[in-house]
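Trainee: Here is a sequence together with a model predicted from it:
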Amino acid sequence: MRLLLVEDTQDLAVVLLKHLRQSGHTVDHAPTLKLAGGLWSSEKDAYDLIILDIELPDGLGTSLLKEVRASDVAVGVLVLTARSQIEDKVYLLDVGADDYLTKPFSLDELDARLRAVKRRHISKPVVTQSVGPLSYDPTNRTVWIGSDQLQLRSQELKLFESLIDSNGWSASKEYLFDRLYGLDQDASANAIEVHVSRLRGKLVDHGLEIEAVRGYGYRLRYRLDE
């Protein structure tokens, strides 16, 4: 998933970013309400879920929550709060939070809440996607060749997902970079090429290739479709 993490406590943000990225998510981080609002305004259609702290140095996260719910974008919002009073939790749910976590919390509980929020925002049945002999299960994020699972590293899997989601159309390098790294991760300009090369090596024996579209990006195709 593409996540927006709004959290100003540096130590907690570092732990969450590391955990979420190791879990295969692409995460943008905003430590202030102003930065979070800017990211939401410019990237709102890209986010699957927002993890939102309430107490921020320049305001309350509930103002962003209200802005999100006033838009026509269906995105999950998981609130992080140090407030434990029932009336505070009821208020957060009433203004649009899908769920909340009271600090401190475990990473296992965070993962479970994220899965629950994601399920609530699935608006249509999840369909297995296929290209040539490969099939992709988006629920479990697994790639199969017949009954054998194709083993992909985290970034290779995100690249494959981005390409197969393009349905045979070309995906720009900028789009792929955002899907793999988000907006606040440092990565070199040729990082995409490295992952494309590795993924190509795992697909070529199955009749699939990642075709370079000059001056634009890449597309996934099955050679026998020609």
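Mentor: Received the coordinates, thanks.
Trainee: From now on I want contacts and neighbour counts done on CA atoms only, so please keep to that.
Mentor: Noted.
Trainee: any idea where the strands of this structure begin and end?
Mentor: 2-6, 26-30, 49-53, 55-56, 59-60, 76-81, 99-102, 129-131, 134-137, 142-145, 148-150, 171-172, 208-213, 217-222 (DSSP state E).
Trainee: Among those strands, which comes closest to Arg120?
Mentor: strand 76-81 (8.0 Å; CA to CA).
Trainee: How far does that closest one sit from its chain's centre?
Mentor: 15 Å (CA atoms, centre = their mean, to the nearest Å).
Trainee: Please name every helix or strand in contact with that strand.
Mentor: Helices and strands touching strand 76-81, by 3 or more CA pairs under 8 Å, 6 or more residues apart in numbering; DSSP states H and E, are strand 49-53, strand 99-102, helix 107-120.
Trainee: What residues sit buried inside the last one?
Mentor: Counting neighbours by 16 or more other CA atoms under 10 Å, one finds that the buried residues in helix 107-120 are 110, 113-114, 117-118.
Trainee: And the shortest one, by the same measure?
Mentor: By neighbour count with 16+ other CA under 10 Å, strand 99-102 contains the buried residues 99-101.
Trainee: can you list these in TSV and add distance to Ser123?
Mentor: Listed next are the buried residues of strand 99-102 as TSV, based on distance: CA to CA, whole Å:
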residue	distance to Ser123
Asp99	18
Tyr100	21
Leu101	24
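Trainee: another structure for you, compare them:
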Amino acid sequence: MRVLIIEDDRVLGPALRDFMQAQGHEAQLITQGDQLLLQCEQQRFDLLVLDLNLPQLSGLEALRQLRAAGHTVPVLILTARDALEDRVAGLDAGADDYVTKPFELAELAARVRALGRRHHAQLQHILEAGPLRLDTQNKELLFEGQRLNVSVREFSLLELLMQRAGKVVTKQQIIQSLSDRSTDFSDNAVEVYVYRLRKRLEHTGVLIQTVRGFGYALEVPQR
């Protein structure tokens, strides 16, 4: 897993990074809360290990900003704050687990593995393309954390394009994929739904390109 540790203690931070690497994870360390959102915008992580007592911006506020921006990466809070109200505040802000210091490394490793398994299971039905996140299980489309309203056919069309992002999807493939929804689905219907979906996505930066003579390809903006 790719793990980001947010810890300003000069001894504990590097020790946690080394421990995660010894456990087989790819681990990075930052020391300030105001660096968290930028790091998650620039890179994909599978888990965050977050201290609450951070300089510049508290871990709690950094977590709130992260969730408000639509990032769903699992977060394990690792902190000396052991009061009930602190644990409740952390979980309400969007944390997935809460461990207090001092802690046993074996327990920390087990909790990291558990969050990793849960996250992997969730990702089985999640498709992402740039700022778009499509949940095939809950039939939900999000743009930067905000829900976009699309029709059933538009959702199915986008799902097909996102599954093959950057590759050409032919009209025939679209018809075959969606034909069970209507017996009269045709070339013209494909063009209509591509047009409608383009209108839905025009403010997201994600484009549906026409590849003349072949079909369509989803183009995702580079960050």
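Mentor: Nice, thanks for sending it over. Keep in mind the model is a prediction, meaning the values are calculated, not measured.
Trainee: of the helices and strands packed on strand 76-81 of the first structure, which approaches Ala191 of the first structure most closely?
Mentor: With CA to CA as the criterion, Ala191 of the first structure lies closest to strand 49-53 of those, at 25.3 Å.
Trainee: Only the buried residues of the closest one, if you could.
Mentor: Those would be 49-53, for strand 49-53 of the first structure by 16+ other CA under 10 Å.
Trainee: which residues in the second structure does it align to?
Mentor: The aligned range for strand 49-53 of the first structure in the second structure is 47-51, by TM-score structural alignment.
Trainee: Quick one: residues contacting the residue positioned nearest the centre of the first structure.
Mentor: The residue lying closest to the centre of the first structure (CA atoms, centre = their mean) is Arg2, at 1.8 Å. Each residue near Arg2 of the first structure by CA atoms under 8 Å, 6 or more residues apart in numbering is listed here: 25-28, 46-49, 179, 182.
Trainee: can you give me the offset of stretch 35-46 of the first structure from its chain's centre?
Mentor: 14 Å.
Trainee: which outside residues touch that stretch?
Mentor: With contact meaning CA under 8 Å, 6+ apart, stretch 35-46 of the first structure is reached by 2, 6, 29-30, 64, 73.
Trainee: Rebuild these as JSON lines, extending it with distance to Lys124 of the first structure.
Mentor: Formatted as JSON lines, the contacts of stretch 35-46 of the first structure follow (distance: CA to CA, whole Å):
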{"residue": "Arg2", "distance to Lys124 of the first structure": "19"}
{"residue": "Val6", "distance to Lys124 of the first structure": "28"}
{"residue": "His29", "distance to Lys124 of the first structure": "29"}
{"residue": "Ala30", "distance to Lys124 of the first structure": "30"}
{"residue": "Leu64", "distance to Lys124 of the first structure": "27"}
{"residue": "Val73", "distance to Lys124 of the first structure": "16"}
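Trainee: Can you turn the buried part of those into a PyMOL selection?
Mentor: Provided next is the PyMOL selection string for whichever of the contacts of stretch 35-46 of the first structure are buried by 16+ other CA under 10 Å:
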select buried, resi 2+6+29+30+64
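Trainee: Kindly indicate which of the contacts of stretch 35-46 of the first structure lies nearest Trp144 of the first structure.
Mentor: Arg2 (23.1 Å).
Trainee: residue contacts, Leu201 of the second structure?
Mentor: Leu207.
Trainee: could you measure it against Val211 of the second structure, distance?
Mentor: From Leu201 of the second structure across to Val211 of the second structure, the span is 18 Å (CA to CA, to the nearest Å).
Trainee: again, but for Leu63 of the second structure
Mentor: Between Leu63 of the second structure and Val211 of the second structure the distance, using CA to CA, works out to 41 Å.
Trainee: Can you name every helix or strand that the helix or strand that Tyr216 of the second structure is a member of contacts?
Mentor: Assigned by DSSP states H and E, Tyr216 of the second structure belongs to strand 215-219. Strand 215-219 of the second structure is packed against helix 152-163, strand 168-170, strand 207-211, with contacts defined by 3+ CA pairs under 8 Å, 6+ apart.
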